[in-house]
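J.: For reference, the sequence and a predicted model appear below.
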Amino acid sequence: MTAPRIVVAGGHSAGHIEPTMNFADALRRLEPTAEITALGTVRGLDTTLIPARGYPLELIPPVPLPRKLNRALLQTPSRLRDSVRAASAVLDRVRAEVVVGFGGHVAVPAYLAAHRQGRLIVVHEANARPGVANRLAARMTTHVFTAAPSVRMAHATAIGIPLRPAITGLDRAALREAARQRFGLRPDGPVLMVTGGSQGARAINAAVSGAAAALRVAGVQVLHITGPRRVVEVPDGDPADPPYVVIPYVDEMQYAYAAADFVICRSGAMTCAELAAVGLPAAYVPLPLRGGEQRLNAEPVVAAGGALLVDDADLDPTWIETTLIPVLTDPERIAAMSAHASAAGAPDADVILARHVLTAVAERRRFAS
């Protein structure tokens, strides 16, 4: 059998690109001969993140779309026609058998091109509130997958979000000592990891750094990942105090996860999925924008008992001192929350989706013959 020819479309933001590349990696593990081409645009992180993962990238004109499926979208502008035409040319050139889309600016042209050419379409939606691209695509195919059962899309099957094996295969206990040493943390005592995502979050940074003294008194170590463009100043403590480590960015997050006992962070879809996969309890601080979709991402693990939820407006040093520190200093509660977080995880979504795509391609070939 000839190698399956697959085009993946999930660009612009890391939240779209990461699951796209994780799926592609799983596809290569299952079928090393698979010919995988990524569609992207010059906007966002496509030209940085996709080539770094070793996949050929074909660029098409970017088409920012309204977040709602409304008349503005249906009144197709000339730039969308140009982008669909460019996507069609790529699909023809690589002789694509299927387009697997994950949303983002590049997905709509890819879906429309594939639909017009009669090619197979597979959709994955990572967010609790589906984006306009994937809602449109769900009308074109029955091959639809979501991160959670609560996501409302036609024909949807919930499988979780494709993650890296370095995350899904992480043994936090086995890596704990080495990970803490890597960051200059002590081998014993609770560790709070702080992160606001790839760019950091001013509100989270200010609240936790403002509670540095209280965290030290409580015996809590801190691994504070500020974001590369954020500056956080923490008053110097006594050398005998628990470490408060401030770093701008972490490339290999599995080490940060292994070092931590608890996380305070935003609740993007990828963050929620990774923390559940590794069994890390968290205090989620949803980004107070985009209609509250980040809150929806966190609600399942919060309902399962694996996380706390705090509004951005309520997050301050006092909340850290009165609400979070009692949790951080209660090993039994952290252990229980960790177990509940693990139960909410879905570590094999990448393989499930890859197997489905390969099966769908094989079935399409049999039907065509």
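T.: Yep, it's here.

J.: okay, CA-based contacts and neighbour counts for the rest of this
T.: Fine.

J.: Tell me where the stretch 151-300 of the chain has helices.
T.: Along the stretch 151-300 of the chain, counting by DSSP state H, counting those that start in this stretch, helices occupy 165-168, 172-183, 202-210, 212-217, 253-259, 269-278, 293-303.

J.: Quick one, which of those gets closest to Leu353.
T.: helix 165-168 (14.5 Å; CA to CA).

J.: Just list what the closest one packs against, helices and strands only.
T.: Here helix 165-168 touches helix 269-278, going by 3 or more CA pairs under 8 Å, 6 or more residues apart in numbering; DSSP states H and E.

J.: Would you enumerate the residues in contact with Val263?
T.: Leu192, Met193, Val194, Thr195, Leu280, Pro281, Ala282, Ala283 (CA atoms under 8 Å, 6 or more residues apart in numbering).

J.: Mind checking which of these land in strands?
T.: Leu192, Met193, Val194, Thr195, Ala282, Ala283 (DSSP state E).

J.: Can you tell me which of the helices of the stretch 151-300 of the chain is packed in deepest?
T.: Greatest average neighbour count among those goes to helix 269-278 (a mean of 24), per mean count of other CA atoms under 10 Å.

J.: and that helix, how far out from the chain's middle?
T.: 7 Å (CA atoms, centre = their mean, to the nearest Å).

J.: what angle do that helix and helix 293-303 make?
T.: Computed by axes from the mean of the first three to the mean of the last three CA atoms, to 10 degrees, the angle separating helix 269-278 from helix 293-303 equals 20 degrees.

J.: now Glu31: how far from Asp348?
T.: Going from Glu31 to Asp348 by CA to CA, to the nearest Å gives 16 Å.

J.: The ones in strands among the contacts of Val263 into a markdown table, with extra columns for neighbour count?
T.: Output for those, formatted as a markdown table (neighbours: other CA atoms under 10 Å):
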| residue | neighbour count |
| --- | --- |
| Leu192 | 24 |
| Met193 | 21 |
| Val194 | 27 |
| Thr195 | 24 |
| Ala282 | 31 |
| Ala283 | 20 |
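
J.: Comparison target below:
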Amino acid sequence: MRVVLAGGGTAGHIEPALALADALRRLDPRIGITCLGTERGLETRLVPARGYELELVPAVPLPRSLSPKLLTVPGRLAGAIGSAAGILDKVGADVLVGFGGYVATPGYLGARRRGVPIVVHEANPRPGLANRLGARLTEHVFTGHPDAVLPNAEYIGIPLRREISMMDRLSMGDKARSYFGLESDRVTLLVFGGSQGARSVNQAALEAAPYLRAAGVQVLHVIGPKNTVEVEPPPGDPQYVILPYVDRMDLAYAAADLVLSRAGAMTCAELTAVGLPAAFVPLPHGNGEQRLNAEPIVRAGGGLMVDDANLSAAWIVQTLLPILNDPERVVAMSEAASRMGRKDADMALARKVLEIAHR
């Protein structure tokens, strides 16, 4: 059995693909897995690090508006489709699973050209252009959000890494806090802005640092690999730990009582899977999908939401700090978040993919 996965560019496309790859290998270690990617995406680092084969196709971003660049798309797309079809031939693909992004469009069209069965997984409530196209080419469509609208769609959840989806957050708490140099008995706030960080989230948290510290709250703050901090909180007790990037997000989640973060699809899926309540700050631009990601969790009582424009140190002190200092409310929010989680989407999708390929 040979499975080709097409999902590149951002962690939101790559991580579900890799979680599916892990699940397929658990079902059958003999399965051959190849990931399609482009040279500009995070997959060039993430895929080899997880031990999977990566094949590159040319990136063909589509212009967001009518412009002369649109005229160059058909020729470049034809080349990318030919490249993807050649890879499918080379590996002897039995099925192609697409997760969206630049690489999915040539993957879908290359698979259609070669007669390879297509499976589409869409993580977001508002499907992207690539997956809207892919869903027209197959009846095998799965979504990570219950409100996503695509032809033939079946809600299945977002495949997650087992170290996160199967983690017992409470039993790992002391070990996780020690890992980051935090005290085991302090209320802990985790702050991060997605894989690249978020300047507005960083600024508000840093400005609130003295007030959080005065209230006895320690902070683990992941600022993002490309962001810098002009003035760090001075050393003191409780700790305010600043890191550019965290490879062990499972430990970061286990260390935390509550999160302040963006509301990407993967973030929402991971937080609900581990039962971690959050204050969501949806990305203020784009198509509004981050707000849609967080709304079901907030309605269920597993989090709260604040507009990026309204996020400030004062909001953290006035709204978030009272929750952090109310253990019963944190527990209730944690239970509500956990009820929204899907822990088994990786295995459920893997079984569907194998069934489709065998058929």
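T.: Perfect, thanks for sending it. As the structure is a prediction and not an experimental result, all values here were calculated from the model.

J.: Need the TM-score from the superposition.
T.: Put the two chains on top of each other and the TM-score (TM-score structural alignment, normalised by the length of structure 2) is 0.96; 356 aligned residues with a CA RMSD of 1.7 Å.

J.: that older thread, out of the helices of the stretch 151-300 of structure 1, which gets nearest to Leu136 of structure 1?
T.: helix 293-303 (18.4 Å).

J.: Can you name the next helix or strand after the closest one?
T.: strand 307-309 (DSSP states H and E).

J.: For that next one, enumerate the helices and strands it packs against.
T.: Against strand 307-309 of structure 1 (3+ CA pairs under 8 Å, 6+ apart) you get strand 282-284, helix 293-303.

J.: in the longest helix anywhere in structure 1, what's buried?
T.: In structure 1, taking DSSP state H as the definition, the longest helix is helix 349-368. Neighbour-count burial for helix 349-368 of structure 1, counted by 16 or more other CA atoms under 10 Å, picks out Ala349, Asp350, Val351, Ile352, Leu353, Ala354, Arg355, Val357, Leu358, Ala360, Val361.

J.: I'd like to know which of the residues you listed is nearest to Ala89 of structure 1.
T.: Distances from Ala89 of structure 1 to the buried residues of helix 349-368 of structure 1, taken by CA to CA, are shortest for Val361, at 20.4 Å.

J.: Map the closest one onto structure 2.
T.: Aligned against structure 2 by TM-score structural alignment, Val361 of structure 1 finds its counterpart in Ala357.

J.: My read is that that match contacts Ala93, right?
T.: No: in this structure, Ala357 of structure 2 is not within contact of Ala93 by CA atoms under 8 Å, at 9.5 Å.

J.: Find the nearest non-adjacent residue to the most centrally placed residue in structure 2, please.
T.: With distances taken as CA atoms, centre = their mean, the residue of structure 2 nearest its centroid is Met266 (2.5 Å). Counting by CA to CA, 6 or more residues apart in numbering, the nearest residue to Met266 of structure 2 once its immediate chain neighbours are dropped is Gly12, at 5.9 Å.

J.: Ser83 of structure 1 - how many residues pack around it?
T.: Ser83 of structure 1: 23 surrounding residues under other CA atoms under 10 Å.

J.: still on that earlier bit, including distance to Thr146 of structure 1, could the helices of the stretch 151-300 of structure 1 go into a markdown table?
T.: Formatted as a markdown table, the helices of the stretch 151-300 of structure 1 follow (distance: least, CA to CA, whole Å):
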| stretch | distance to Thr146 of structure 1 |
| --- | --- |
| helix 165-168 | 18 |
| helix 172-183 | 27 |
| helix 202-210 | 29 |
| helix 212-217 | 38 |
| helix 253-259 | 24 |
| helix 269-278 | 11 |
| helix 293-303 | 12 |
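
J.: closest to Met337 of structure 1 out of the ones you listed?
T.: helix 293-303 (9.5 Å).

J.: Structure 2: matching residues for that closest one?
T.: By TM-score structural alignment, helix 293-303 of structure 1 lines up with residues 289-299 in structure 2.

J.: again with stretch 210-217 of structure 1
T.: Using TM-score structural alignment, stretch 210-217 of structure 1 lines up with residues 207-214 of structure 2.

J.: hmm, who's touching the matching stretch?
T.: Gln218, Pro233, Asp237, Pro238, Gln239, Tyr240, Ala313, Ala314, Ile316, Val317, Leu321.

J.: In TSV: those residues, plus distance to Ala255 of structure 2.
T.: Converted to TSV, the contacts of stretch 207-214 of structure 2 look like this (distance: CA to CA, whole Å):
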residue	distance to Ala255 of structure 2
Gln218	10
Pro233	20
Asp237	17
Pro238	14
Gln239	13
Tyr240	13
Ala313	22
Ala314	25
Ile316	19
Val317	21
Leu321	17
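
J.: Perfect, I'm done here.
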